[in-house]
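Peer 1: have a look at this prediction, sequence included:
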Amino acid sequence: MNPKGRALEDSPESFFARFQEHAQEVHLFPEPWGSPLLEVLVAGQVVYAFDRGAPPAPAGRVRALLHGVVREAGPLRRDPFLEREGAAYRLGGRTRPLGEGFYLLEGPIPLLLHAETPLSEGAEVLLWPPLMLFRE
């Protein structure tokens, strides 16, 4: 669900199938016992993402899609970056519109975004927690 209450996906499987061309190879660290959050190594960065795949999550290299919902957005004022703010992420980079409010952020990590308002070609965004991971 997005913050306005509308579903962005029918199911994790259909969401992954819809955007699979933007999936990338990531490394998943072993799943902490009982935790839905995974440690994900992507493009040399470690992020924490809510696992949307069927349990149990595999460890090692998998093809996955990282997805975030934009809480705040503005123009990019510095080089592409990724920062954690509590449970949320703030990041910036070049964006490519995919339609229906979806964008591909080509920043320090490739990330599928959904924004209620249009994003500029270079954008800085604060995401609603959690960052989500969809996998094959």
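Peer 2: Perfect, thanks for sending it.
Peer 1: going by C-alpha atoms from here, please, whenever you check contacts or count neighbours.
Peer 2: OK.
Peer 1: buried ones in the longest strand seen in the chain, by neighbour count?
Peer 2: Secondary structure of the chain per DSSP state E: the longest strand is strand 60-75. Within strand 60-75, the residues that count as buried by 16 or more other Cα atoms under 10 Å are Val62, Ala64, Leu65, Leu66, His67, Gly68, Val69, Val70, Arg71, Ala73.
Peer 1: pasting the second one now:
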Amino acid sequence: MAPVEESPETFFARFREHAVLAHLFPEPWGSPLLEALAEGVLVYAFDRGAPPAPTGPTRVLLHGVVAEARPLEGAPFLERKKDRYRLGGEAVPLGEGFYLLKAPLPVVVHAEAPLPPKAEVLLHPPLMLFRE
């Protein structure tokens, strides 16, 4: 599988328009995971920014790689299952295997196979967080 990004900075720049304002909580000492509250949803994501991570309001872009996908039956959702996220919503193609998944929180996902217009996906761990 080819890499889906060149660098955290170029990835954020490429998908900047899909970033959301999130509140970042203090980073646990030694942990690569950040706790972020965005659009009323709390997520834990691998920090792809340069250390140290800021706290407070920050524009972030969430990204995941699709492990499994199927058509969405029902309303958009986002749930955490141990170290993975399952989410569903409208899948807007962004090109080159990337989609904006409009779940309760927008997430840019990469899928090897085309996603249906309304998709439910299980992401490979970890969910990644890019920040300005």
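Peer 2: Happy to help now that I have it. Everything quoted here is computed from the prediction, not taken from an experiment.
Peer 1: need the TM-score between these chains.
Peer 2: Once the chains are overlaid, their TM-score stands at 0.98 when taken by TM-score structural alignment, normalised by the length of the second structure; 132 aligned residues with a Cα RMSD of 0.7 Å.
Peer 1: quick one on the thing from earlier: in the buried residues of strand 60-75 of the first structure, find the pair that's most separated.
Peer 2: The largest separation in the buried residues of strand 60-75 of the first structure, counting by Cα to Cα, is between Val62 and Ala73 at 29.9 Å.
Peer 1: aligned to Ala17 of the first structure, what sits in the second structure?
Peer 2: Using TM-score structural alignment, the equivalent of Ala17 of the first structure in the second structure is Ala13.
Peer 1: what helix or strand is that match on?
Peer 2: helix 8-15 (DSSP states H and E).
Peer 1: mean deviation, the next helix or strand along the chain from that helix versus the first structure?
Peer 2: Going down the chain from helix 8-15 of the second structure, the next helix or strand is strand 20-24, by DSSP H and E. Here the mean offset of strand 20-24 of the second structure against the first structure after fitting is 0.7 Å, by mean Cα distance after the TM-score superposition for the first structure.
Peer 1: list the helices and strands strand 20-24 of the second structure packs on?
Peer 2: If contacts are counted by 3 or more Cα pairs under 8 Å, 6 or more residues apart in numbering; DSSP states H and E, strand 20-24 of the second structure sits against strand 33-38, strand 56-71.
Peer 1: swap the cut-off to 10 Å and go again
Peer 2: Strand 20-24 of the second structure sits against strand 33-38, strand 41-47, strand 56-71, strand 128-131, with contacts defined as 3 or more Cα pairs under 10 Å, 6 or more residues apart in numbering; DSSP states H and E.
Peer 1: which other helices and strands contact the helix holding Ala13 of the second structure?
Peer 2: Partner elements for helix 8-15 of the second structure (3+ Cα pairs under 10 Å, 6+ apart): strand 56-71, strand 128-131.
Peer 1: mean deviation (superposed) between the last one and the first structure, please.
Peer 2: Meaning strand 128-131 of the second structure. Once fitted to the first structure, strand 128-131 of the second structure is off its aligned match by 0.4 Å on average (mean Cα distance after the TM-score superposition for the first structure).
Peer 1: that older thread, could you dump the buried residues of strand 60-75 of the first structure into a markdown table and include distance to Leu119 of the first structure?
Peer 2: A markdown table is the format used below for those (distance: Cα to Cα, whole Å):
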| residue | distance to Leu119 of the first structure |
| --- | --- |
| Val62 | 29 |
| Ala64 | 24 |
| Leu65 | 20 |
| Leu66 | 18 |
| His67 | 16 |
| Gly68 | 14 |
| Val69 | 12 |
| Val70 | 10 |
| Arg71 | 12 |
| Ala73 | 7 |
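Peer 1: brilliant, that's me finished.
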